[in-house]
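1. sequence first, then the predicted structure:
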Amino acid sequence: MGTLFDRAVAMGVGFTHCVSVGNQADLELCDFVEFLVDDPDTAVICSYIEGIKSPARFRALAARARAAGKPWLVVKAGRTAAGQQAAFSHTASLAGDFAALEAVCRAENVVLLDDVFAMLLLAAAMARHPGHRVRDTVLLSTSGGSAALSADKLAAAQLPMTRFDADTRARLATLFVPGQADNPVDLFGAKVAEVPDFAYQSTRLAMADPRADLCLAVITTAPNLAGMAAEIARAADEAGKPVIHVMQPARLADGARAVLAQAGQPLTDGLGEAVEAVRAWSAWSAWQPAQHGQHGQDGARLAVSLPPGATVLDEAAAKALLALAGIPVNAGVVVADAEAARQAAPAVGFPLALKVVSPDIVHKSEVGGVALNLRSAQEVADALGAMAARIAAGWPRARIEGWFLQRMAGGEVELLVGARRDPQFGPMVVVGSGGVLVELLRDVVLLPAPVSAGAARAALASLKLAPLFAGYRGGAPVDLDAAVDVLVRFGALAAQMGERDFEIEVNPLKLGADGCVAVDARARFGEEPQ
């Protein structure tokens, strides 16, 4: 806290209050946030958090801060959790403590940042421009090389740069040699002899563009740094739009830093801090309140009877539960031996998948407990015999409760969809890239339950595999509405669990052009709370 206070003084940033909460044995984080929400002199709330004692209160205060028009910025320490490797399901190992906090912050528009100094920089900018929304950035620089590197940083953070309209381009063309003001704007591409106050004029015209939300001014070694900084700050103030200054020289720029601090302009020496601040401001600006549909609004509407007591459901039982919740599953039957499989296979329908049913085998493919595309009763019987021998040799202590025959399901995209109860924040839904590479790819998003259709759609769109949904390299587009419906139903089912510990997972959910189907599932339930 002392370091942040010292940095703020150097930046010309003021605090209403600074509080170090210690181990929160008595008064805790939420007590002080509640006070700051009500404090008329506080414009932005900053928190460095190591632990949250009151998760429900945390969420309630986030809503109060939004209602008060006060952005809440957070840096969280301790983003990793031990002991996730031996989890019951992928859902548990992928949906750890920080991931749950991240999901809650995303839902409540609490802004998570990676760096405390970026948090301070953003707080200074947001306090200066309350309620301002940021999407497109104008990049000014005194160096073509620095402009290129800065543009790369913005692109890597998926932050769009302003596309100037025709009027802005025409006005800038009167000040610059061709190609130097298309954004990035290279200030030393201006016709300096003709435009003595080129930094002011360039910034004024660029920020007058209706698409320009924020100016990132990356300043390298140049003549009259203090005068240039003052010109940029004056032009941005006249436009009524924020500018974040990155002052890259060392002692040579101390005069410029003093000018900006005196003017209360957000200032940093690090490009990384500035880009992180812009990313977080853009995320805060893009937030939309959840609009719950009929399933997400009321989990009880699913009318699913949950199993009593602590129990683990095998695939067949887990799928039966999901089917009651309206989640599509592929048809199947559990048989006792090869002869029973031979008899049952034609009724299930070919081609078939065969899977071992054992409480001691969680990841069936890892022990050779899955056979696919079986096209006759004899193939099914032979595959079962070979599978039984393989498991007996490799896993002799595994209890075999039967063999699951199920119809093969098609689909172009494989998703993981799961739900669990987070110890702090309650029921969570996870969605991500599915299949056997789920742990390797770790392409997942968490959502607090219940889940609205809008939140579900946004989560799917944020996945790395999202380009596959529209069809990739000749592939057919998939039925994204079907996946959204599954997420909403998962959220309703998770919300119905209340305080009960649980994990439910589908991997994969196969998504095709005409719907989706859960082809593998598992579930675990703890004791019902008293």
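-> Yep, it's here. Residues are numbered from 1 along each chain as shown.
2. from here on, contacts and neighbour counts on C-alpha atoms
-> Noted.
3. which SS state does residue 405 fall under?
-> Counting by DSSP: H, G, I helix; E, B strand; the rest coil, the backbone at residue 405 sits in strand.
4. which stretches of the stretch 401-530 of the chain form helices?
-> With DSSP state H, counting those that start in this stretch as the criterion, the stretch 401-530 of the chain has helices at 438-441, 453-461, 480-496.
5. buried sites along the shortest one?
-> Under the neighbour-count criterion of 16 or more other Cα atoms under 10 Å, helix 438-441 has residue 438 buried.
6. give the contact list for the most centrally placed residue in the chain.
-> With distances taken as Cα atoms, centre = their mean, residue 445 lies nearest the centre of the chain, 5.5 Å away. Residues near residue 445 by Cα atoms under 8 Å, 6 or more residues apart in numbering: 103, 430, 431, 432, 459, 462, 463.
7. please pick the buried ones from those residues.
-> Neighbour counting by 16+ other Cα under 10 Å classes 103, 430, 431, 432, 459 among these as buried.
8. report the two of those separated the most.
-> 103 and 432 (13.7 Å; Cα to Cα).
9. that older thread, for residue 267, state which of the contacts of residue 445 is nearest.
-> Closest to residue 267, out of all of those and judged by Cα to Cα, is residue 103, at 30.1 Å.
10. so the closest one, which of the three states?
-> Secondary structure assignment for residue 103 (three-state DSSP): helix.
11. distance check, it against residue 429.
-> Between residue 103 and residue 429 the computed distance is 9 Å (Cα to Cα, to the nearest Å).
12. what sits in contact with each of those two?
-> With Cα under 8 Å, 6+ apart as the test, residue 103 and residue 429 both reach 446, 447, 448.
13. could you dump those to JSON lines with neighbour count and distance to residue 424?
-> Formatted as JSON lines, the shared contacts of residue 103 and residue 429 follow (neighbours: other Cα atoms under 10 Å; distance: Cα to Cα, whole Å):
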{"residue": "446", "neighbour count": "27", "distance to residue 424": "14"}
{"residue": "447", "neighbour count": "27", "distance to residue 424": "14"}
{"residue": "448", "neighbour count": "27", "distance to residue 424": "12"}
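14. just confirm residue 391 is within a helix.
-> Yes. Residue 391 forms part of a helix when assessed by three-state DSSP.
15. what count of nearby residues applies to the residue lying closest to it once chain neighbours are set aside?
-> When the adjacent residues along the chain are set aside, residue 391 lies closest to residue 367, with 6.7 Å between them (Cα to Cα, 6 or more residues apart in numbering). When neighbours are counted by other Cα atoms under 10 Å, residue 367 registers 15.
16. structure B:
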Amino acid sequence: MFGGAWAENVVRQCIASGYKGEIWPVHPTRPEIAGKRCFPAIADLPRAPDAAFIGVNRHATLEVVSELQGIGCGGAICFASGFSEVEDHDLQAEFVARAVEMPVLGPNCYGVINCLDGAMIWPDEQGCRPVERGVAILTQSSNIGMTLTMQQRGLPVAYLACLGNAAQTGLSELSEAMLADDRVTALGVYMEGVGDARAFAKVVGAARAAGKGVVVLKAGRSEMGQQVAMTHTASLAGAGVVSSAYLSQIGAGEVVSLPQLIEALKVLHVEGPLTADTFVSVSCSGGEAGLVADAAERGSLRFPEVPEATGARLSELLGPLVTISNPLDYHTFIWGNTALMADVFTAAAEGFEASLFVIDQPNAARCEVASFEPAFDAMIEAHARVGRPLFAVSTLPETIDEALSDRLMVAGVTPLLGIEDALSAIEATGAPQGEDGWLPWRPVTYEEAEVLDEVSSKALLAAAGLSVPKGVSGTKIAELDPSGFEAPFVLKGLGFAHKSDAGAVRLGVQTLENAPDIEGASGYLLEEMVSDGLAEILIGGARDEVYGATLTLGFGGIQAELLKDTVTLVAPVTGSEIETALRGLKLWPLLDGYRGKQMADVAAIVEAALRVQTMLDVDRRLIDIEINPLIVRRTGAVAVDALIRRILK
């Protein structure tokens, strides 16, 4: 340990945790720190340390890093700030250069908590307990990391590490190392930026293949200060939307709060990634049953009707006054009878793939809790009999304490605190495993780009096999010859990013005779008007500086902006994935023959989206491709408006 007060905190943390290895403080003047002998300099150490905490100022840090790598130190944590996070990129580059091949965490990093072996390389307070196995948590915020150590929800934490600036060792490298420990059951990440998206996808894929789940809380899901781009695609496929699509495609669960992160990790620790498809909720109150029903309607968990055989058995046990339903309110007729409660809980659990038992423990400091013990004992017994996922869910986060959480988890029952957070956590842990070997495309970097006009954009679409209207262009309206075309026409003024907003689109034109100019137009495009469409669809392909490229699909025109009924996928995707995404849109019924209307050619939409993806794949100069709208017919689809942006040579 290098430094003064912060280094002393690390020494004290290791001593308090019972760390059995050697601890070597290094200080030029102090004889000891926290009862441990100090060494005046690195050269005085008995041998190269396995790990080091560097708690000196940023400039002195560079010298310490150089010396440590020179003697073969196993790795170092850099606590000091004042590097790239304050725009001093040169200093951070120097930090990485001096480390050479020695692994370093940080700078601007608290460090690593190892609750398995008691190695607490951590300069501040932390609330973790020793464990024999548990989850690993990575966070890019040291303060968030410290907060997570203070949880009292029964989550066993094996490792917690902060990445800081992640100048050298990043999210993927540290995740891979921690997941390689057989004592680690799952990985939770508080993510501000993924870093290498391809590398992290590989890590998640390997974890899922090993039966370990990964759940992520992505910071900044709201608008993240991105500049509004000229296309609808960029405004709709913001960073939060794209990161969510990416996490879904690699098989990582996503949550939106720290409580949900903790609850999801508890599920993964006890059960691993969930495969359950049907759920039952059991409580002794109609109020709790109603809360579960309302929360379930806002999510994706299925609470189907009670199977006939299960219902008959429950009626036999509960009597005629209890209505058998899901969620189930079993009243209090059986309260306190452990054996009968266990039989009821078992019967309910046997009819579904996973069970939620809603119950709130009284405050032991103010109440008598003994009368609630039969309910918890019955849950444990039911789990032992059925062997399927069983969750003890409280309505309030404070009504299952840490001691009870520990007791339940040892018995294989997962305590989940708060109904909303419980259901969200369960959903996150059921994220389907990603396609084997799937990786996002490598990002494309560029400095300058050009916007192609509609004529040039449609020429590229046509060359890629997409259908576009017949048309003719010119610098003046008088130059446009409609011979060979069928009215009605669409007349468009060129040179506008959003032609409709500028009043530069005239529909249903029968003749160009005496047609007035469009103010501000740099040229004109006359096309046959597509009048037999059944739906207007937006298809957008866009490069992403982190995730490679995206496809955004939705209903076109102003509907995309007003309803935000769009879905974003990270390339590459398959046709079946595109169709599944389309079916998830709110307005999907309009494509599927809603109220007896004709069905649109969904296969044509899928084909158009795949061709846009191929264009991005084949020509890495293309940055954005927006078709808005793609008019979908009963058979076929036509790209009636398009905008393409590409890198300048």
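-> Sure thing, it's come through. From a predicted model like this one, the values you see are computed outputs, not experimental measurements.
17. follow-up on the earlier one: export the buried ones among the contacts of residue 445 of the first structure to CSV and append columns for distance to residue 82 of the first structure.
-> Output for these, formatted as CSV (distance: Cα to Cα, whole Å):
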residue, distance to residue 82 of the first structure
103, 19
430, 19
431, 22
432, 22
459, 26
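18. quick check: of these, which lies closest to residue 144 of the first structure?
-> Here the nearest of those to residue 144 of the first structure, counting by Cα to Cα, is residue 459; it sits at 37.1 Å.
19. burial count for the corresponding residue of the first structure for residue 558 of the second structure?
-> Under the alignment by TM-score structural alignment, residue 558 of the second structure pairs with residue 436 in the first structure. Counted with other Cα under 10 Å, residues neighbouring residue 436 of the first structure total 14.
20. any idea how far the equivalent of residue 28 of the first structure over in the second structure is from residue 625 of the second structure?
-> Using TM-score structural alignment as the criterion, residue 28 of the first structure maps onto residue 170 of the second structure. In this view, residue 170 of the second structure and residue 625 of the second structure are 32 Å apart by Cα to Cα.
21. the more surrounded of those two?
-> residue 625 (25 against 22).
22. can you find the partner of residue 239 of the second structure in the first structure?
-> Here residue 239 of the second structure is matched to residue 97 in the first structure, going by TM-score structural alignment.
23. er, residue 203 of the second structure actually
-> Matched to the first structure by TM-score structural alignment, residue 203 of the second structure sits across from residue 61.
24. just residue 583 of the second structure next, same as before
-> In the first structure, residue 583 of the second structure lines up with residue 461, judged by TM-score structural alignment.
25. run a quick neighbour tally on that match.
-> There are 14 residues near residue 461 of the first structure, going by other Cα under 10 Å.
26. equivalent analysis for the one 10 residues further on, please.
-> Residue 471 of the first structure is flanked by 15 other residues according to other Cα under 10 Å.
27. repeat for residue 144 of the first structure
-> 17.
28. can you tell me the closest non-neighbouring residue to it?
-> residue 186 (5.9 Å).
29. quick one: contacts for the corresponding residue of the second structure for the one you found?
-> By TM-score structural alignment, residue 186 of the first structure lines up with residue 329 in the second structure. Counting by Cα under 8 Å, 6+ apart, residue 329 of the second structure makes contact with 282, 283, 284, 285, 286, 289, 322, 323.
30. and with 7 Å instead?
-> Contacts here follow Cα atoms under 7 Å, 6 or more residues apart in numbering; on that basis residue 329 of the second structure touches 282, 283, 284, 285, 286, 289.
31. need the nearest residue in space to the alignment partner in the first structure of residue 212 of the second structure, chain neighbours excluded.
-> Residue 212 of the second structure maps onto residue 70 in the first structure, with residues paired by TM-score structural alignment. In space, and not counting its chain neighbours, residue 70 of the first structure is closest to residue 44: 5.2 Å by Cα to Cα, 6+ apart.
32. that neighbour -> the second structure?
-> Under the alignment (TM-score structural alignment), residue 44 of the first structure pairs with residue 186 of the second structure.
33. and for residue 479 of the first structure?
-> So residue 479 of the first structure corresponds to residue 601, using TM-score structural alignment.
34. I'd guessed that match sits against residue 630; true?
-> No. Contact criterion Cα atoms under 7 Å: residue 601 of the second structure and residue 630 do not qualify, at 11.5 Å.
35. between the two, which one's more packed in?
-> residue 630 (27 against 18).
36. apart from its neighbours in sequence, what residue is nearest that one?
-> residue 639 (4.4 Å).
37. and the match of residue 44 of the first structure, what element?
-> Secondary structure from DSSP states H and E places residue 186 of the second structure in strand 184-191.
38. just the buried positions in that strand, please.
-> For strand 184-191 of the second structure, using 16+ other Cα under 10 Å, the buried residues are 184, 185, 186, 187, 188, 189, 190, 191.
39. assumed residue 320 of the second structure was part of a helix.
-> No. Using three-state DSSP, the secondary structure at residue 320 of the second structure is coil, not a helix.
40. give me the neighbour count for it.
-> For residue 320 of the second structure, using other Cα under 10 Å, the count is 10.
41. quick one: it from residue 311 of the second structure, how far?
-> Taking Cα to Cα as the criterion, residue 320 of the second structure is separated from residue 311 of the second structure by 12 Å.
42. do the same with residue 243 of the second structure
-> 43 Å.
43. what do you get for residue 32 of the second structure?
-> 70 Å.
44. what is the burial count for the counterpart of residue 153 of the first structure in the second structure?
-> Counting by TM-score structural alignment, residue 153 of the first structure corresponds to residue 295 in the second structure. Using other Cα under 10 Å, residue 295 of the second structure is surrounded by 17 other residues.
45. still on that earlier bit, what helix or strand does the closest residue to the match of residue 239 of the second structure other than its chain neighbours sit in?
-> Excluding the flanking residues, the one nearest residue 97 of the first structure by Cα to Cα, 6+ apart is residue 81, at 6.7 Å. Using DSSP H and E, residue 81 of the first structure falls within no helix or strand.
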